[in-house]
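*Asks:* output the structure for:
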Amino acid sequence: MKHTTHRSTRLNIGHRYSEKETVIVTGSSGLIGAQIIKRLSENFNVVGLDREGNPHPPIEAECVCFDITSEESIKKAMERVNYAYGKKIASVVHLAAYYDFSGKPSSLYEEVTVKGTEKFVKVLQDFEVEQFIFSSTNLIYRPTEPRRKIHEDCPVAPNWDYPESKVDTEQIIRENRVDMKAVLLRLAGVYDEEGHSIPVSHQIQRIYEKQFTSHFYSGDTSHGNVFLHMEDLLDALEKTVEKRKALPEEIAINIGESETPSYQELQDTVGKLIHGEEWETYEIPKPIAKAGAWAMDLFGDPFIKPWMIDRADDHYELDISRAKELLNWEPEHSLIATLPDMIEKLKSDPLNWYKENHLEPPSELKKD
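*Replies:* Coordinates of the predicted model:
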C-alpha cells in the first residue's frame, strides 16, 4: 500500500524539537481513534496511522497511511515519524484490528490483528517507545454468573474468532515488547448517546419496529454483557497515557462499567422509553431459536445469526478495582442511564439515528 501523508500543515514545523512528546494512534480514523486524538492533542504531538483513503484522522493529528499487514509499509510510515518527531515515542495507542459481527471465520483476524500487530511491534523496536497500549476485549474471559465479577487473573476462554485474535495478540505483545511497557486494556462494549453499539442498536431497532423477534430470546434473560460509555473509555485511555511512568512493565486492566444490565432489564427499559410499557420477552429453546435464525438469515434478516444463539447465555461482569487503583479511573456513565438520551435521539430524528447506526430504516420512515 502506498505511504502518504495527508496533513501538509504539519510537514515542516520541526516537531522533533517541540517540547511536546509524541503519541501514535493506530486505527486513527475510527470512532474511538478520532476522538482520542482530539483528547491527546492538547498535550502531545499525535500521529494517526490508518489505511489510505477516507475517512482521515482529525486535523489535530498528522495522518500517515500504512498497511499493517505489510512490514515494508509499516517501516515507511515509521520513517516518516522518525523524520518529523524523532525516535522517542511516549505512547502507542494500538486500536487497529479486524472485526466482523457476522461471526464468520476470516483469515483477516490473523493477518490484521495478530500478525499485523507482531510486525508493528517488531518495527517499533528501532524506536524508544515508552508505552504500548493494546485495545483488547472482555470477551476473552470465560463467562461468569450474575454477581460473580471477573478480575484480570481469571481464566480466558475465547469462543469465537474475534476474542481469540485478541488473546493471541496479547501473547504476541508479551513476547515481543522488549523494553516497551505494555498495557492490555480489556474493554467492554462501547456505546454513546447516538447508540454506536451493534448489539444495543439492533435490540432497540427490534423493539422500535415491534418486530416479532423482539419478544423472544434464546438465552437466560437474567444474563447480560458489560458496557462502556465512549467518554469513560476516552478517560481511561488518556489516564493510561498520563500515568505511563508509574505503571508496571506489563499489566492487564479491565475497563468497563461496574454493573451489568440483564437482557430483560434492557428490554423493559427500551420498551418503556419507546412504547410506554414493559416489553414481554420469552425464553425459547436453542434448537427452535437456531431454526428461526437460519430462516431469517435465508430471507435477509440483517442481524440475528445462529452463532449468536450458542452464546446467548454468556454473562460478563468486570472487577475494575485494578483500574481504580492504578489509573484512578472509574466510569461516570451507565448504559441504563444513557438509554433515555439514546431513545430521544431516535424519536426526534429516526432516519439520522438509523444512519448513525448503519441500520436499514423501515419503509414507512423512507416515505416520510
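
*Asks:* contacts and neighbour counts: CA atoms only from here.
*Replies:* Fine.

*Asks:* next up, the contacts around the closest residue to Gln267 other than its chain neighbours.
*Replies:* Among residues not flanking Gln267 along the chain, Trp279 sits closest, at 5.8 Å (C-alpha to C-alpha, 6 or more residues apart in numbering). When contacts are counted by C-alpha atoms under 8 Å, 6 or more residues apart in numbering, Trp279 is found next to His215, Gln267, Asp268, Val270, Gly271, Lys272.

*Asks:* which of these count as buried?
*Replies:* For these, burial is judged from neighbour counts taken by 16 or more other C-alpha atoms under 10 Å, and it is met by Gln267, Asp268, Val270, Gly271.

*Asks:* which of those fall within helices?
*Replies:* In this view, those that belong to helices under DSSP state H are Gln267, Asp268, Val270, Gly271.

*Asks:* now the residues you listed as JSON lines including distance to Ile140?
*Replies:* Rendered in JSON lines, the data for these read as follows (distance: C-alpha to C-alpha, whole Å):
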{"residue": "Gln267", "distance to Ile140": "26"}
{"residue": "Asp268", "distance to Ile140": "28"}
{"residue": "Val270", "distance to Ile140": "28"}
{"residue": "Gly271", "distance to Ile140": "31"}
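
*Asks:* from those, pick the one nearest Pro306.
*Replies:* The shortest approach to Pro306 among those belongs to Gln267, at 20.6 Å (C-alpha to C-alpha).

*Asks:* touching, the closest one and Glu278? I think so.
*Replies:* Yes - A contact is recorded between Gln267 and Glu278 when judged using C-alpha atoms under 8 Å, the distance being 7.5 Å.

*Asks:* let's see this one next to it:
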Amino acid sequence: MSVERILLTGANGFVGGQLLTELNDNEVIILGRTPLLHSQHKFFQSELSDSADYTIALNGVTHVVHCAARVHVMKDPSSDPLSEFCAVNTHATLNLARQAADAGVKRFIFLSSIKVNGESTSNGLPFSVFDKRLPADPYGVSKAEAEQSLIKLGETTGMEIVIIRPPLVYGEGVKANFASLMRFIGKGFPLPFRSIKGNKRSLVSVYNLVDLLKICIEHPKAANQIFLASDDNDLSTAEMAALMAKVQNRENLALPIPVWCFKLVGKLLNKSDMVDRLIGSLQLDITHTKETLNWKPPYSVEHGFKLAAKK
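*Replies:* Purely as a prediction, here's the structure:
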C-alpha cells in the first residue's frame, strides 16, 4: 500500500482497532473520545457530533476511514432510538464528511451495514449491491440515510465516497451472541442446532473485512462504489455450531430439535424475531466486490473461527 495520510475513527472498536494494526506504512491520525494506550499515532480528542470542529485533525489528510458508530443493540433502552442512532451514524457522519471535503480529502470510506438492505433473505436470493435499501430497524435506517447523504455530498464536492456493508463481523475479541455461542459450545453444552440445516448466513471475519478496507483505501476502481463484504462461504446454523466445536477440539454435541419447535417457541414467547435470526437466512452476493476490485477474501472461515475461539 502506498503511503497516505489517513484519519481513522473507531480505532478503539473491533474493526477500527484491527485496521489500525494493518496500516503501518501509512501516517494514521486517530479521531476519537479516548486515546489508545501505548499508541504512537497522533490523536485528536473529539466527540462524533453534528457540531464538532474537525478542521485541525483533517489538516493534510488524504483519506478518511470512518468506522466509528453507535452500534446496533438487541434491547435498546432509549425512548427514541432512531434519533439517537441518526445523531451519531447519520448527522455526525455527514458533518465529518463535509469538513473532509472542505479540507481537500480525496476519499471518504464509510463502514456501513448490511442492515441497510434488510434483516433477512429468502428463496436462496442473496442481497445484491444493486438492491434497494430496505432497512427495518433504527440502526439500519441511520446507516441508510448516512449512505444517501454521503453519495449526494460526493456528487457535489468531488470527494470520492466508498461504502462497505458487512454482515456479522467476527474474530478474536468478538462479543455478543457469537462469543456466547462459541463459549457454550467450548464448554460442551449440547445446543439444539443440529437440524437447522436449511438456512444460510453470510459472515465476515474482521481479517477479511480489514483486507477489503485496505484495498478500498487505494484502489482506483473503489471510488464512488458500494461494496458488500463477506467470507464468501455461507453457513447454516448447524454448520456454524459444528465448526465452532471443531476449532475448539470439542465433539459436536448439537441436538436434532426440529425447526418447527423453534417457530412454536418463538410464537409462544413472543420471540419470533429472535428465532428468525437463528433459523432464517441472511446472504450477501459479493460478486460486484470481487470483480470490481479483483479481490477475494484471503482468509478462510475456519481461520476466523479459530481466532474467535481464543481465550
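
*Asks:* need the counterpart of the residue nearest to Gln267 of the first structure in the second structure.
*Replies:* Here Trp279 of the first structure is matched to Ala254 in the second structure, going by TM-score structural alignment.

*Asks:* how close does that match get to Lys263 of the second structure?
*Replies:* Relative to Lys263 of the second structure, Ala254 of the second structure is positioned 18 Å away (criterion: C-alpha to C-alpha, to the nearest Å).

*Asks:* and Ser39 of the second structure, how many neighbours does it have?
*Replies:* Under the neighbour criterion other C-alpha atoms under 10 Å, Ser39 of the second structure is assigned a count of 9.

*Asks:* for Val28 of the second structure, see how far away the residue sitting furthest away from the middle of the second structure is.
*Replies:* Distance from the C-alpha centroid of the second structure, by C-alpha atoms, centre = their mean, peaks at Leu268 (32.1 Å). Shown here: Leu268 of the second structure relative to Val28 of the second structure, a distance of 52 Å by C-alpha to C-alpha.

*Asks:* ditto for Leu255 of the second structure
*Replies:* The span separating Leu255 of the second structure from Val28 of the second structure equals 48 Å under the rule C-alpha to C-alpha.

*Asks:* what's the answer for Lys263 of the second structure, then?
*Replies:* 48 Å.

*Asks:* between the two, which is the more surrounded one?
*Replies:* Between Lys263 of the second structure and Val28, counted using other C-alpha under 10 Å, the more crowded position is Val28 (22 against 16).

*Asks:* so the aligned partner of that one in the first structure, which of the three states?
*Replies:* For Val28 of the second structure, the aligned residue in the first structure is Val46 (criterion: TM-score structural alignment). For Val46 of the first structure, the secondary structure call by DSSP: H, G, I helix; E, B strand; the rest coil comes out as strand.

*Asks:* wait, what's in contact with Val46 of the first structure?
*Replies:* When contacts are counted by C-alpha under 8 Å, 6+ apart, Val46 of the first structure touches Thr22, Val23, Ile24, Val25, Ile37, Leu40, Glu60, Ala61, Glu62.

*Asks:* closest one to Trp160 of the first structure out of those, please.
*Replies:* Within the set of the contacts of Val46 of the first structure, Val25 lies nearest Trp160 of the first structure; the separation is 26.6 Å, counting by C-alpha to C-alpha.

*Asks:* can you pull the contacts of the spatially most central residue of the first structure?
*Replies:* Within the first structure, one residue has its C-alpha closest to the average C-alpha position: by C-alpha atoms, centre = their mean, that is Val190, at 5.8 Å. With contacts defined as C-alpha under 8 Å, 6+ apart, Val190 of the first structure is in contact with His196, Ser197, Phe227, Leu228, His229, Met230, Leu233.

*Asks:* let's see 10 Å
*Replies:* With C-alpha atoms under 10 Å, 6 or more residues apart in numbering as the criterion, the residues that contact Val190 of the first structure are 32, 196-198, 200, 226-233, 256, 335.

*Asks:* just the ones of those residues in helices?
*Replies:* For these, secondary structure assignment (DSSP H) places Ile32, Ile198, Val200, Met230, Glu231, Asp232, Leu233, Leu335 in helices.
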